[in-house]
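**Student:** got a sequence here, can you build the structure:
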Amino acid sequence: MSTWPTSEAHHRWLDQHTRDLLAFGRRTADPEGGARWLGAGGLPDTERPTSTLISSRMAHVYGIGTLLGVPGSAPIALSALQGLTDRLRDPEHGGWFPSTEDKTVKSCYDQAFVLLAAATTAAAGLPWAAELFAEAEIVFLRRFWDDNAGRCVDTWNADFTKLEDYRGLNGNMHAVEAMLTAAGVTGDEKWLDRAIRVCWFVAKIAEAHDWRIPEHYDRSWQPLPEFNRQRPDDPFKPYGATVGHGLEWARLFLHAEAARPPGSDRWLAEAAAELFDRAVRDGWSVDGLPGFVYTTDWSGTPVVRDRMHWVAAEGISAAAALHHRFGKEQYATWYRTWWDYSATYLLDHEQGSWFHQLNAENEPTDTVWPGKPDLYHALQATLTARLPLYPMLAPAVAATLA
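**Tutor:** Reported below is the predicted structural model:
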């Protein structure tokens, strides 16, 4: 059997799937600026407001499509950028609102995705991207990066006069992705330094918890292990350990290590392997059926057994990254296993894209993620095996696949 992560034939399939995903999402552009949440068939869900999250993710995705030379990608990316530079942006206080209907808070999660979108579209040479990046950099460093802690704060009110006490790793995780991308696009090593400081904290706190990552903290960065116990399936702040985040952090650690001189930060690779192994042991096919459970408690017992598409996508990307780093066949085996699972259960072969949520019996459901909101996780799963570990996706696509 060929080792799929390095197989040229498999890479051709990945390239076609990339293009199929981009075709599915082609109707995401909002005529007023931004990108719309997509329904099951790829049509915009007009009941939902245009959001910073979806607009940023789709700007990133179609910025990559632009770099790949896929016709029609640039206009979609530009529509998303228009929303980020206009109706989703706060012209008075700076930063980006959650949506066109919610202008009450500013979150690290949203601002990190704006930074990622700006860096990716700047790499693609799109109009407005450089100006958006310059503004996103100022907002991120002034309002969200806590240099004393070496981590990001989480949520402000709209005018940046009140900072919530809550601290969380979900926003920090996507901030690391954005910072690593910014480092690759701009050449500014300070972005890399900041990203590795966050990774160091995550590695240490995960090691202290048997490689399960506490997600929620108070303002002094003390873990809150019981946070959201009554809302265990929260899409952004679920209770317990989030299996997919163990996989996602493992990949990010390897990107960060690859950005450093060889051998200088080997702890990142060692921690990545531990995070990956824990996520697989706790999360994969632990209830008798294939698929990753969403969350576990602190002993590894599943809490939410639904299968989220993004967890499988991150598993695929993490396995590809670990195989690239260590060359061990076990990672190639997992890579093949999870693509086979995704093709069997998650890919919608009739309407396109991926089902975003399955129940514990691997049947489509929509209690957390109705429709097929965006292409971010699925599209990135088609790229990781075809690219070096560093630079990050947009500059790597520009150098390798464009």
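
**Student:** from here on, contacts and neighbour counts on C-alpha atoms
**Tutor:** OK.

**Student:** how far away is Gly171 from Ala40?
**Tutor:** From Gly171 across to Ala40, the span is 27 Å (C-alpha to C-alpha, to the nearest Å).

**Student:** for those two, indicate the residue with more neighbours.
**Tutor:** Gly171 (24 against 18; other C-alpha atoms under 10 Å).

**Student:** which residues does the spatially closest residue to that one that is not a sequence neighbour contact?
**Tutor:** Nearest non-adjacent residue to Gly171, counting by C-alpha to C-alpha, 6 or more residues apart in numbering: Tyr109, 4.2 Å away. By C-alpha atoms under 8 Å, 6 or more residues apart in numbering, the contact set of Tyr109 is Asp154, Asn170, Gly171, Asn172, His174, Ala175.

**Student:** ok, the last one - how many residues close by?
**Tutor:** Around Ala175 sit 29 other residues, with neighbours defined as other C-alpha under 10 Å.

**Student:** just give the nearest non-adjacent residue to it, would you?
**Tutor:** Nearest non-adjacent residue to Ala175, counting by C-alpha to C-alpha, 6+ apart: Ala112, 4.8 Å away.

**Student:** before we move on, the earlier item: right, and the helix or strand after the helix or strand hosting the residue nearest to Gly171?
**Tutor:** Per DSSP states H and E, Tyr109 falls inside helix 108-123. Using DSSP H and E, the helix or strand that follows helix 108-123 towards the C-terminus is helix 129-139.

**Student:** what lies in contact with stretch 89-108?
**Tutor:** Here stretch 89-108 has contacts from 49-53, 83-84, 87-88, 110-111, 136, 139-140, 144, 152-160, 171-172, 175, using C-alpha under 8 Å, 6+ apart.

**Student:** one more to line up against the first:
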Amino acid sequence: MTEAISADRQLSALRDLAERELVQGILPFWEAHAFAEDGTLRGGVSDDLDYLDDLPRHAVLAARILWTFSAAADAVPHGRDRLLATARRALDQLTGPMWDAQFGGVYWSVDAQGAVLDERKQIYAQAFTMYALARWARVAGDADALARALWLASTLDGAARDREFGGYAEARARDWTPTERTALSELDPDVPKSMNTNLHVLEALTELLRASVDPAVAEALETLLRTTLDCIVAEAPFAHCALYFDEDWDRRSDGVSYGHDIETSWLLWDAWEALSAHGLEDADLEWRTREAALALAEAVRTHGVAADGAVLYAGGPDGPTDRDRHWWPQAEGVVGWLNAFQLAGRSEDRRAAIRAWDFIEQHVVDREHGEWHARLDERNRPLSGGTGDLKMGPWKCPYHNARACLEVLRRIDA
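**Tutor:** Sure, this is the predicted structure:
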């Protein structure tokens, strides 16, 4: 395990601010607004706190809430029982109306009454469910949740893992057979594989290995880590993750997602640490993982950050193409650069992490209605009107920002 950072004045202040934001801001917002009085998940919450109960309920959102409150219950000194109660509400949705009783796994979405709206088995959603169930199992000692998570890992291994070229497919039909309908969202193409899905399978396997110490999970994680380094992380024109692929990893895009790159940088190292703790000894894989993590962190710092410290949304080989500031890349920037500073001691990474948090404090946290603005324009004005601009919705959750706070607490000595 990488050693925690000794706190100086600035890092101690960062730690205090992250703890306050988690305990007084993020967690209370989701406790108050995520669920209706009957315990069912709400469809969405607008910027000004209107409830949008006509929207679908997505399994990814339920899983991210389950992971967040399970992880927080393990880290926050007070309120464990209350946090676990919120986590259980999400668990009940995930393993109740969202779980396919016939074929297993989670549906993509259900309506307010629990009727299935989209039955596809998007691997991204299965990965987040595995991730959340594993963390809940660790915290609550829930053997059934762990068994479900291991079942999902085994099912993905059989139905979605590519034994010839490596990695995992984007989607399967309800019965786990191949499907042509693979796009993760309306902004994504129908492709056989993506960086985003494979990144979150990697993340889920990392969490599951820590919960289960299962040799099959360790093998799958090690293989996917190698595939990610071989096929997804690119070196030219600078270190970045290619986004979309054919089955044999031929690239379908030259786009750059700065938020995903900085997130990948630390999740790669987290996967290695889980494997190392499990007993894997491989100096070459350790070196390759470390170098990729550092290269990605440096590249985002160099090519994907605005003058005010904000992580920009998207770019290409010639520079940024979308200068909006979405909430989640800011959170991932804090963690990614702290991780890089732990690995190499580069002052530039330490400074970037602190600047990213300063930007969050100044512009992203919503001081009027709570939680974080989903998206800002280039002049840091909050944007609204789209599904992605909600305080809570299919893609707006407590996972990135709460996890960033938890990682700050874990990585910086008190």
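
**Student:** any idea how far the residue nearest to Ala175 of structure 1 lies from Ala320 of structure 1?
**Tutor:** 24 Å.

**Student:** to what extent is the corresponding residue of structure 1 for Val23 of structure 2 buried, counted in neighbours?
**Tutor:** Superposed on structure 1 with TM-score structural alignment, Val23 of structure 2 falls opposite Arg19. By other C-alpha under 10 Å, the residues close to Arg19 of structure 1 number 16.

**Student:** ok, now which ones touch Arg19 of structure 1?
**Tutor:** Here Arg19 of structure 1 is in contact with Val70 (C-alpha under 8 Å, 6+ apart).

**Student:** any idea how far it lies from Gly371 of structure 1?
**Tutor:** Note on Arg19 of structure 1: its distance to Gly371 of structure 1, by C-alpha to C-alpha, is 20 Å.

**Student:** what's the closest non-adjacent residue to Arg305 of structure 1?
**Tutor:** Nearest residue to Arg305 of structure 1, sequence neighbours excluded (C-alpha to C-alpha, 6+ apart): Val293, at 4.5 Å.

**Student:** what lines up with the one you found in structure 2?
**Tutor:** Counting by TM-score structural alignment, the partner of Val293 of structure 1 is Leu312.

**Student:** list the contacts for the aligned partner of Val243 of structure 1 in structure 2?
**Tutor:** Using TM-score structural alignment, the equivalent of Val243 of structure 1 in structure 2 is Tyr258. The contact partners of Tyr258 of structure 2, by C-alpha under 8 Å, 6+ apart, come to Val300, Gly304, Val311, Leu312, Tyr313, Ala314, Gly315, Pro329.

**Student:** who wins for neighbours among these?
**Tutor:** These, ranked by neighbours (other C-alpha under 10 Å): first place Val311, 31 neighbours.

**Student:** with adjacent residues omitted, what lies nearest to it?
**Tutor:** Leaving aside its chain neighbours, Val311 of structure 2 sits nearest to Val305 (4.6 Å; criterion: C-alpha to C-alpha, 6+ apart).

**Student:** gap between the one you found and Glu298 of structure 2?
**Tutor:** Taking C-alpha to C-alpha, one finds Val305 of structure 2 at 11 Å from Glu298 of structure 2.

**Student:** show me what Arg278 of structure 1 aligns to in structure 2.
**Tutor:** By TM-score structural alignment, Arg278 of structure 1 lines up with Ala299.

**Student:** which residues touch its match?
**Tutor:** Ala299 of structure 2 touches Phe238, Ala239, His240, counting by C-alpha under 8 Å, 6+ apart.

**Student:** among those, which lie within helices?
**Tutor:** Among the contacts of Ala299 of structure 2, none falls in helices (DSSP state H).

**Student:** so which bits of stretch 244-257 of structure 2 are buried?
**Tutor:** For stretch 244-257 of structure 2, the neighbour count (16 or more other C-alpha atoms under 10 Å) marks Tyr244, Phe245, Glu247, Trp249, Arg251, Gly255, Val256, Ser257 as buried.

**Student:** measure the residue mapped onto the second one from structure 1 to Ala208 of structure 1 for me?
**Tutor:** Superposed on structure 1 with TM-score structural alignment, Phe245 of structure 2 falls opposite Tyr217. Noted for Tyr217 of structure 1: a distance of 15 Å to Ala208 of structure 1, by C-alpha to C-alpha.

**Student:** spatially, what comes nearest to Gly33 of structure 1 if we skip its sequence neighbours?
**Tutor:** Using C-alpha to C-alpha, 6+ apart, the closest residue to Gly33 of structure 1 is Gly83 (4.1 Å).

**Student:** quick one, strands of structure 2?
**Tutor:** All strands of structure 2, identified by DSSP state E, fall at 57-58, 109-110, 116-118, 121-122, 171-172, 193-194, 233-234, 240-241, 244-245, 256-257, 314-316, 319-322, 325-326, 375-376.

**Student:** and of the ones you listed, who's closest to Arg410 of structure 2?
**Tutor:** Of all these, strand 325-326 sits nearest to Arg410 of structure 2, with 24.3 Å by C-alpha to C-alpha.

**Student:** what does that closest one rub up against?
**Tutor:** Here strand 325-326 of structure 2 has contacts from Ala310, Val311, Leu312, Tyr313, Ala374, Arg375, Leu376, Asp377, Glu378, Asn380, using C-alpha under 8 Å, 6+ apart.

**Student:** which of those are buried?
**Tutor:** Ala310, Val311, Leu312, Tyr313, Ala374, Arg375, Leu376, Asn380.

**Student:** show me which positions of stretch 365-381 of structure 1 end up buried.
**Tutor:** 365, 370-381.

**Student:** for that stretch, measure first residue to last.
**Tutor:** First-to-last residue span, stretch 365-381 of structure 1, C-alpha to C-alpha: 22 Å.

**Student:** do stretch 156-168 of structure 1 as well
**Tutor:** Terminal-residue distance, stretch 156-168 of structure 1 (C-alpha to C-alpha): 13 Å.
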